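> I would like to see how this sequence folds:
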Amino acid sequence: MSLYSDNCDISKISKIVYEYLDERPYLIEEQIFDIELPISKMRKLKKLNEYTKDSEPFNRLKSVINRGMFNKKLMPIGRKNKKDKTAICLHFTAGATNGADSTTCKTPSDIVDAKRHAVNYWVYRDGTIVEYMEPEYWAHHSSADTENPKIIAIEIVNYGPIYLEGSDLKWVDSKGEIYTYCELDAAIKGPDKAFIDLADNDYDKLGRYPNSEYRGYRYYAAFTTKQTQSVAKLLKALCKEYDIPYRFLPYHMRFDRYREGSMNNVSLSATSY
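Reported below is the predicted structural model:
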């Protein structure tokens, strides 16, 4: 019996991500800044006219653009100067690998600004970084509406909240379908941490969650080691390139939802909403 389901098996993650990227050849391998990762672990979406006409990437991208996805011209609401970028926001997807298809890359021809939901980077579970929009561009990605133009947004692929049923931890997708995320006892013995148990950690140092739950859940999927390494390298590169202080929000603010005015007295840096 395997330690994890196919959605969580560390040994299968690279294969899952490779197959996802292989079906999207328009996500071109390209160096991103000076991040020290293999070129195969860095990808970039370009505008259609930047691909060789009638090449496979060109034809595949043209096809999905016609279906209302991956049109880079329609993703952003606007663009800011480098000096105006003051923070980095870390999101997790609460979903599977192909989430970019229905969020960041959903670009019907009649899209309006209120529906432009996109981030600059996705970091996949094998550590692959994909740049969907250059950091100067922005779209809706958080409840910090007035701050979004100043923020570089990163999505980290992660299944998010999971729940215990019998001896298995379960995950529910956006359509309500239920999957086995991992076997509780076996996962503890795995080569990479599969989940976080809020009843057995020091995340809640301030004691605000007496039931060992966050937003109603005790268990959360863990980030992979390769993901956290890639995120760290991406943060350092972005902070250096955009002169953003490399520090996180004060501990007491890290797990709260954004509220208008709550950032007024905080020097923005790498953060989360």
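
> okay, CA-based contacts and neighbour counts for the rest of this
OK.

> Would you double-check that Ser63 falls in a strand?
No. Counting by DSSP: H, G, I helix; E, B strand; the rest coil, Ser63 falls outside a strand, being helix.

> Gly78 versus that one, what's the distance?
Using CA to CA, to the nearest Å, Ser63 is found at 25 Å from Gly78.

> for Tyr18, same thing?
31 Å.

> Mind checking which of the two has more residues around it?
Counted by other CA atoms under 10 Å, Tyr18 and Gly78 do not tie: Tyr18 has more neighbours, with 16 against 11.

> so that one is in which element?
Element membership of Tyr18 [criterion: DSSP states H and E] is helix 10-22.

> Could you list the buried residues of that helix?
Buried residues in helix 10-22, defined by neighbour count with 16 or more other CA atoms under 10 Å: 10, 13-14, 16-18, 21.

> Let me know the closest of these to Phe58.
Nearest to Phe58 among these, counting by CA to CA, is Leu21 at 15.0 Å.

> How about the contacts made by that closest one?
Leu21 makes contacts with Leu27, as judged by CA atoms under 8 Å, 6 or more residues apart in numbering.

> okay, the buried residues of helix 10-22 in a markdown table with distance to Cys89 next?
As requested, these are exported to a markdown table (distance: CA to CA, whole Å):
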| residue | distance to Cys89 |
| --- | --- |
| Ile10 | 26 |
| Ile13 | 25 |
| Ser14 | 25 |
| Ile16 | 26 |
| Val17 | 23 |
| Tyr18 | 26 |
| Leu21 | 24 |
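
> Which pair in the residues you listed has the greatest spatial separation?
Farthest pair in these (CA to CA) is Ile10 and Leu21. Separation: 17.6 Å.

> My read is that Thr271 contacts Ile151, right?
No. Using CA atoms under 8 Å as the test, Thr271 is too far from Ile151 to be in contact (9.5 Å).

> out of those two, which sits in the busier spot?
Neighbour comparison, Thr271 and Ile151: the larger count goes to Ile151, with 28 against 19 (by other CA under 10 Å).

> shared neighbours of Thr271 and Ile151, which are they?
Residues touching both Thr271 and Ile151 (CA under 8 Å, 6+ apart) are 87-89.

> Which members of those occur in helices, if any?
In helices, judged by DSSP state H, none of those are found.

> Narrow the residues you listed to those in strands?
87-89 (DSSP state E).

> can you list the residues you listed in TSV and add distance to Glu56 and neighbour count?
Putting those into TSV (distance: CA to CA, whole Å; neighbours: other CA atoms under 10 Å) gives the following:
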residue	distance to Glu56	neighbour count
Ala87	37	27
Ile88	34	25
Cys89	34	20
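
> To check against the first, give me the structure of this:
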Amino acid sequence: MSASTFYPIGTPGQPWGAKEVDQWRARQSRQRRYDEQVLPRIEALADRFDLINYGELDYNGERFPLYALHNGPRDESLPHALITGGVHGYETSGVMGALDFLENHATDYSGKVNLLVAPCVSPWAFERINRWNYNAQDPNRSFFENSGVAEANALMKLVSSQPAPFLLHIDLHETTDSDESEFRPALSARDGTEYEPDIIPDGFYLVDDSENPQPEFQQAIIAAVEKVTHIAPSDDQGKIIGTPAVSRGIIEYPSAKYAMCASVSGARFTTTTEVYPDSPKATPKQCNAAQVAAVCAALDYALQNS
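This next block holds a predicted model:
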């Protein structure tokens, strides 16, 4: 790690211990309120959806109830779809896009699909505008048995309790300038590895599962989203965020190998959205709308091709 990217916690080349995690935690301050900005909107939906309390986080006395909504009662003759937001709490449009979809579009799919929506998987990080949870863990690399990450464990338990396999899972994320200014340098410092700078793409892109690629599905989402916001171009090496683009605005990761949230359901159709909220060409409203457009396009394609 060069001097220009030195992270102010720990010793370069040495992984963090408990002392460094405590130092990191002391730097995190509440910047917004889950109980004011998210919970009231979830609770207001209880008259139209089944409200599921699937767990509670307790971080040093701070308690965060975890909620999902289902457009029940379940009809086992219909396919099942999972929508998740806020796995990385700082990625605001993932949370707000999931809520916007529930408030304005979810009823359009009544009688077509069983919807399960978890709008804010990581509320402590939502409040701190951070990627990690209270223990400096990344929930989106922790969806495996006995990971020890409370946010991931609670969601996995919820998903495994559902009575039928999922056709679709769309996980709503953002790629922000702070990924390079804060979160990737912090990751290198925490793990004692060398930080390698990258370029944040200007625009929306998708992450498909390289172990179960669904290119037509991804392309259908891109076609819908580009009506709302611009699609990220590949760089001069044909890459997006350091990974080769397999199509316009689409890259692939092995979701299960990386223990990403998109792997949790085992669905046929899966994707991770990546909105770019720091673009001068996009507003917060557009970012939320891009997430909604992605969800609707994903559902429409999956239902037509199931």
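
> Overlay them and tell me the TM-score.
Scored against TM-score structural alignment, normalised by the length of structure 1, the superposed chains reach a TM-score of 0.34; 164 aligned residues with a CA RMSD of 6.5 Å.

> rewinding a little: of the buried residues of helix 10-22 of structure 1, closest to Met42 of structure 1?
Checking the buried residues of helix 10-22 of structure 1 against Met42 of structure 1 with CA to CA, the nearest one is Leu21 at 10.9 Å.

> how close does the nearest residue to Asp208 of structure 2 once chain neighbours are set aside sit to Tyr205 of structure 2?
Distance criterion CA to CA, 6 or more residues apart in numbering; nearest residue to Asp208 of structure 2, sequence neighbours excluded, is Glu252 at 4.6 Å. Going from Glu252 of structure 2 to Tyr205 of structure 2 by CA to CA gives 11 Å.

> okay, those two: which has more neighbours?
A direct count of neighbours by other CA under 10 Å for Glu252 of structure 2 and Tyr205 places Tyr205 higher, at 31 against 21.

> how about the more buried one, secondary structure?
Three-state assignment for Tyr205 of structure 2 (three-state DSSP): strand.

> Could you verify my assumption that it touches Thr273?
Yes. If you go by CA under 8 Å, Tyr205 of structure 2 and Thr273 touch, sitting 6.4 Å apart.

> residues shared between the contacts of the two?
With CA under 8 Å, 6+ apart, Tyr205 of structure 2 and Thr273 have no common neighbours.

> ok now do the closest residue to Asp50 of structure 2 other than its chain neighbours, which residues does it touch?
Leaving aside its sequence neighbours, Asp50 of structure 2 sits nearest to His70 (CA to CA, 6+ apart; 5.0 Å). Neighbour list for His70 of structure 2: 49-52, 114-117 [criterion: CA under 8 Å, 6+ apart].

> now with 7 Å?
Applying CA atoms under 7 Å, 6 or more residues apart in numbering, we find His70 of structure 2 in contact with 49-51, 115-117.

> Go through those residues and flag which are in strands.
Judged by DSSP E, the subset of those located in strands is 50-51, 115-117.

> Rebuild these as CSV, extending it with distance to Ile170 of structure 2.
Listed next are those as CSV, based on distance: CA to CA, whole Å:
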residue, distance to Ile170 of structure 2
Asp50, 20
Leu51, 20
Leu115, 11
Leu116, 11
Val117, 10
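
> coming back round to it: Lys236 of structure 1: which of the shared contacts of Thr271 and Ile151 of structure 1 is nearest?
Nearest to Lys236 of structure 1, judged by CA to CA, of the shared contacts of Thr271 and Ile151 of structure 1 is Ile88 at 10.7 Å.

> What separation do you get for the closest one and Tyr121 of structure 1?
Following CA to CA, the distance that separates Ile88 of structure 1 from Tyr121 of structure 1 is 11 Å.

> what comes up buried for the lengthiest helix in structure 1?
Assignment by DSSP H gives helix 225-242 as the longest helix of structure 1. Going by neighbour count (16+ other CA under 10 Å), the buried part of helix 225-242 of structure 1 is 226-228, 230-231, 233-239, 242.

> same for the longest helix seen in structure 2, what does it pack against?
Looking across structure 2 with DSSP H, the single longest helix is helix 284-304. Here helix 284-304 of structure 2 touches helix 92-104, strand 168-174, helix 215-225, going by 3 or more CA pairs under 7 Å, 6 or more residues apart in numbering; DSSP states H and E.

> I'd like to know which of those lies nearest to Leu82 of structure 2.
It's strand 168-174; of these, that one is closest to Leu82 of structure 2 (CA to CA) at 4.6 Å.

> downstream neighbour of the closest one in the secondary structure list?
Assigned by DSSP H and E, the successor of strand 168-174 of structure 2 is helix 178.

> Could you tell me which other helices and strands that next one packs against?
Checked by 3+ CA pairs under 7 Å, 6+ apart, helix 178 of structure 2 has no helix or strand packed alongside it.

> right, and the helix or strand after it?
helix 184-191.

> Flag every buried residue along that following helix.
Neighbour-count burial for helix 184-191 of structure 2, with 16+ other CA under 10 Å as criterion, is recorded at 184-190.

> any idea which of those residues is closest to Pro215 of structure 2?
Nearest member of these to Pro215 of structure 2, counting by CA to CA, is Arg184, at 28.4 Å.

> And the closest one, how close does it get to Thr273 of structure 2?
Relative to Thr273 of structure 2, and taking CA to CA, Arg184 of structure 2 is found at 19 Å.

> likewise Leu158 of structure 2?
Counting by CA to CA, the gap from Leu158 of structure 2 to Thr273 of structure 2 is 22 Å.

> More neighbours: these two, which one.
Using other CA under 10 Å, the more surrounded residue of Leu158 of structure 2 and Thr273 is Thr273, with 26 against 17.

> My read is that the more buried one contacts Leu172, right?
Yes. Between Thr273 of structure 2 and Leu172 a contact is recorded at 5.0 Å, counting by CA atoms under 7 Å.

> returning to what we had before: Throw the ones in strands among the shared contacts of Thr271 and Ile151 of structure 1 into TSV and include distance to Asp185 of structure 1, thanks.
Output for these, formatted as TSV (distance: CA to CA, whole Å):
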residue	distance to Asp185 of structure 1
Ala87	39
Ile88	36
Cys89	34
